[in-house]
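Asks: Okay, predicted coordinates and the sequence, questions at the end:
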Amino acid sequence: MPDFSPTEYAVPGFILLVIIEMIWARKHRPEAYEPRDTLTSLAFGLGSTVAGLLLGGMALFLFLLAYEYRVIDFGPEWWSIWWLWPVVFVLDDLAYYWIHRFGHRVRWFWASHVNHHSSQHYNLSTALRQTWTGAFTLGFAFKLPLVFLGVHPVMIAVAGGFNLIYQFWIHTEAIGKMPRWFEAVMNTPSHHRVHHATNPLYLDRNYAGVFIIWDKLFGTFQPEVDSERIRYGIVKQLGSFNLLWAVFHEWIGMLADIWKAPWRHKLAYLLREPGWTHDGSRETSDMIRERWQARQAQQPENQGQNRIADNNAIAPGEEAA
């Protein structure tokens, strides 16, 4: 059984690329980096590593338990079956797509995933804003079907590591668009900038990890539009660089909503989409997009190329001011 963690080997490369981007940004986009924001992102990365060490064993235990009930047995030399690695990588990326999609469409998962979207800046350090509470949401259960199919948990962990490494480089504004053939199949900085945007046109789009084809297949793809200037972060910004508030603010908000809600609606504040309320006092991303589209339809056609996002747009999971 191989003892290999690809992300451990990639860390020096991450650091080097951040430094290179900082040098580039100093000349071309000085606003791309904000020292306190970058320090917060680095603290997120360190904290997520510690959380993974403390809580990752729970996922490994469940995966190893499920592996005993696999329907296919690739034998003790499973790691040497060359064709199995690319197949697992693709299937793992498909599982990631659904984990990520649920992370935006179910508030229980969004309370953890919102950490990654909390920066108003988009640079390589933003990629390090990983959750501390992901294991607590049990999102890893989306990969259990792979285990039951006979994929060893170590193979899943290695595939997931390479998936995470790939996603690092797409968190940048230093790269415009890649060649058309690449943009058609792979996730790119352009596609992922859309995902991090709070503009109504872009809300809840482009969940892909490595292959953008999943978004095209499942109807969640949105290309980056030159006339739509991207705004990053969450529209109701945190207003603070306090690390603990950044990590737990949505958990606190969700629990407060559950506490105040009538009994028949309490569960919905966990399982419905972010922004949903039983009294309609806030908006979901679908509602925000529909309102924006209705407004655009009322504008004269000669203004179409100059349309910009509604300044009052709300990021998924955030409350109306």
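Replies: All right, it came through fine. None of the values given here were measured: they were computed from a predicted structure.
Asks: Could you use CA atoms for every contact and neighbour count after this?
Replies: OK.
Asks: how long is stretch 140-153 from one end to the other?
Replies: Start-to-end span of stretch 140-153 (CA to CA, to the nearest Å) is 11 Å.
Asks: Residues in contact with it: which ones?
Replies: Residues from elsewhere that reach stretch 140-153, judged by CA atoms under 8 Å, 6 or more residues apart in numbering: 59-60, 63-64, 66-67, 69-74, 78, 88, 91-92, 95-96, 98-99.
Asks: give me that answer again for 6 Å
Replies: Residues outside stretch 140-153 that contact it (CA atoms under 6 Å, 6 or more residues apart in numbering) are 67, 70, 71, 72, 73.
Asks: Would you mind reformatting these (as TSV) and adding columns for secondary structure, neighbour count and distance to residue 46 while you're at it?
Replies: Below are these laid out as TSV (DSSP: H, G, I helix; E, B strand; the rest coil; neighbours: other CA atoms under 10 Å; distance: CA to CA, whole Å):
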residue	secondary structure	neighbour count	distance to residue 46
67	helix	22	30
70	coil	17	35
71	coil	12	38
72	coil	12	37
73	coil	15	37
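Asks: What is the three-state secondary structure of the most centrally placed residue in the chain?
Replies: The residue lying closest to the centre of the chain (CA atoms, centre = their mean) is residue 100, at 5.6 Å. Assigned with DSSP: H, G, I helix; E, B strand; the rest coil, residue 100 falls in the helix class.
Asks: Presented hereafter is structure B, for comparison with structure A:
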Amino acid sequence: MSNFLHHFQSVHIPGFLPLAAALVAIEMLWRLLVAGKGYNFLSSGSTLLIALGHTLTDGLTALILAPVFGLVWHFAPWHFSMHDWRVWVIGFFVVEFAYYWYHRLSHEVRWMWASHAVHHTPEEMTLLSAIRLGWTNLISAGWLVYLPVMFLGFDPRMVIILLALDLRFQFFLHTEARVNLGPLEWVLNTPAHHRVHHASNAPYIDKNYGGALIIFDRMFGTFAAEREDEPLRYGLDHPLGTHNPIGIVFGEWRRLLADLRRAPNWYAAARIALGRP
């Protein structure tokens, strides 16, 4: 169990943190000195505190979910070996497919959105905004989406490694720097695609859910490209109006619970919690 928990909590990529820190510094200077976009240091400070809290709560989530994932895998009708490269290739697409639905449901189910909304609160698109993540993922239960992957026989350790690598890849998508990957834009998720995902303009809301790939968005009709007549506006459609980390992390939960208290009965409350944000 200790080995499994180690995989669940983190995947170490040598040099990733120094590279990420260097790129954040370069981007900050680029925004201030070259692009003329400015840089919100107050928002960045809030992001760093939120990221610290996420690290702590993520450890608790790992402690609780590790045995759950292990139990589901134990009762799978068959088990695929982590030592077979073909399993990794297939697993990559299966996990990416599950991530697409996890991400999409996090936008379409208000209970899940209460956690995920934290990531959409920054009002400028910077690399640092990639690490502004909620503290309540255990409660919002998005992890349920990955249980079928493990019941199909994919080792939970492999699923966790693939998800961790996917999230590290997504760090590089959070920037306004114009990076065009040519034909790969049709297959991979890119900064251009992810900028659209973070926009709160009506044509862009609930688009581009992919992690490393954009193919499932194209398949299921949730892809959108940036329009010249519709400049991107980042942040929530109804901003929380605070840089307080606690207010940001629990802002959407506060709104949700206020609506639940006003519900006339349990059926109406369930429709609110499970309906669209």
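Replies: Sure thing, it's come through. Everything numeric here is computed off the predicted structure, so don't read it as measured data.
Asks: Now the TM-score, please.
Replies: Once superposed, the chains reach a TM-score of 0.93 (TM-score structural alignment, normalised by the length of structure 2), with 270 aligned residues with a CA RMSD of 1.6 Å.
Asks: Using JSON lines, lay out the contacts of stretch 140-153 of structure 1 together with distance to residue 167 of structure 1.
Replies: Listed next are the contacts of stretch 140-153 of structure 1 as JSON lines, based on distance: CA to CA, whole Å:
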{"residue": "67", "distance to residue 167 of structure 1": "28"}
{"residue": "70", "distance to residue 167 of structure 1": "30"}
{"residue": "71", "distance to residue 167 of structure 1": "31"}
{"residue": "72", "distance to residue 167 of structure 1": "30"}
{"residue": "73", "distance to residue 167 of structure 1": "31"}
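Asks: related to what we said a few turns ago, what's near enough to touch the residue lying closest to the residue nearest to the centre of structure 1 once chain neighbours are set aside?
Replies: Leaving out its chain neighbours, the residue that sits closest to residue 100 of structure 1 by CA to CA, 6 or more residues apart in numbering is residue 207, at 5.9 Å. Contact analysis of residue 207 of structure 1 by CA under 6 Å, 6+ apart lists 97, 100, 101.
Asks: returning to that earlier point: I'd like the distance between the residue nearest to the centre of structure 1 and residue 148 of structure 1.
Replies: The gap separating residue 100 of structure 1 from residue 148 of structure 1 is 21 Å, by CA to CA.
Asks: what's around the residue mapped onto residue 249 of structure 2 from structure 1, how many residues?
Replies: Using TM-score structural alignment, the partner of residue 249 of structure 2 in structure 1 is residue 247. Neighbours of residue 247 of structure 1 under the rule other CA atoms under 10 Å: 24.
Asks: Residue 247 of structure 1 in helix, strand or coil?
Replies: Of the three states, residue 247 of structure 1 takes helix under three-state DSSP.
Asks: circling back to that earlier point, residue in structure 2 matching the residue nearest to the centre of structure 1?
Replies: Using TM-score structural alignment, the partner of residue 100 of structure 1 in structure 2 is residue 103.
Asks: Its match and residue 182 of structure 2: what is the separation?
Replies: Note on residue 103 of structure 2: its distance to residue 182 of structure 2, by CA to CA, is 25 Å.
Asks: what's the answer for residue 18 of structure 2, then?
Replies: According to CA to CA, residue 18 of structure 2 stands 28 Å off from residue 182 of structure 2.
Asks: and these two? which has more neighbours close in?
Replies: Ranked by neighbour count (other CA under 10 Å), residue 18 of structure 2 and residue 182 place residue 18 first, with 10 against 7.
Asks: The more buried one corresponds to which position in structure 1?
Replies: Checking TM-score structural alignment: residue 18 of structure 2 goes with residue 12.
Asks: Now its match: which helix or strand?
Replies: Using DSSP states H and E, residue 12 of structure 1 falls within helix 6-28.
Asks: Contacts made by that helix with the rest, please.
Replies: 124, 161.
Asks: got the buried residues for that helix?
Replies: By 16 or more other CA atoms under 10 Å, the buried positions in helix 6-28 of structure 1 come out as 6, 7, 14, 17, 18, 21, 22, 25.
Asks: chain center to it, what's the gap?
Replies: On the basis of CA atoms, centre = their mean, to the nearest Å, helix 6-28 of structure 1 sits 20 Å off its chain's mean C-alpha point.
Asks: again, but for stretch 74-91 of structure 1
Replies: Using CA atoms, centre = their mean, the offset of stretch 74-91 of structure 1 from its chain centre is 26 Å.
Asks: distance between the ends of that stretch?
Replies: Length of stretch 74-91 of structure 1, first residue to last, CA to CA: 17 Å.
Asks: Residue 133 of structure 1: which of the contacts of stretch 140-153 of structure 1 is nearest?
Replies: Here the nearest of the contacts of stretch 140-153 of structure 1 to residue 133 of structure 1, counting by CA to CA, is residue 67; it sits at 24.6 Å.
Asks: The closest one corresponds to which position in structure 2?
Replies: Aligning on TM-score structural alignment places residue 67 of structure 1 opposite residue 73 in structure 2.
Asks: residues touching its match, list them.
Replies: Counting by CA under 6 Å, 6+ apart, residue 73 of structure 2 has contacts 150, 151.
Asks: And the match of residue 100 of structure 1, how far from residue 267 of structure 2?
Replies: 25 Å.
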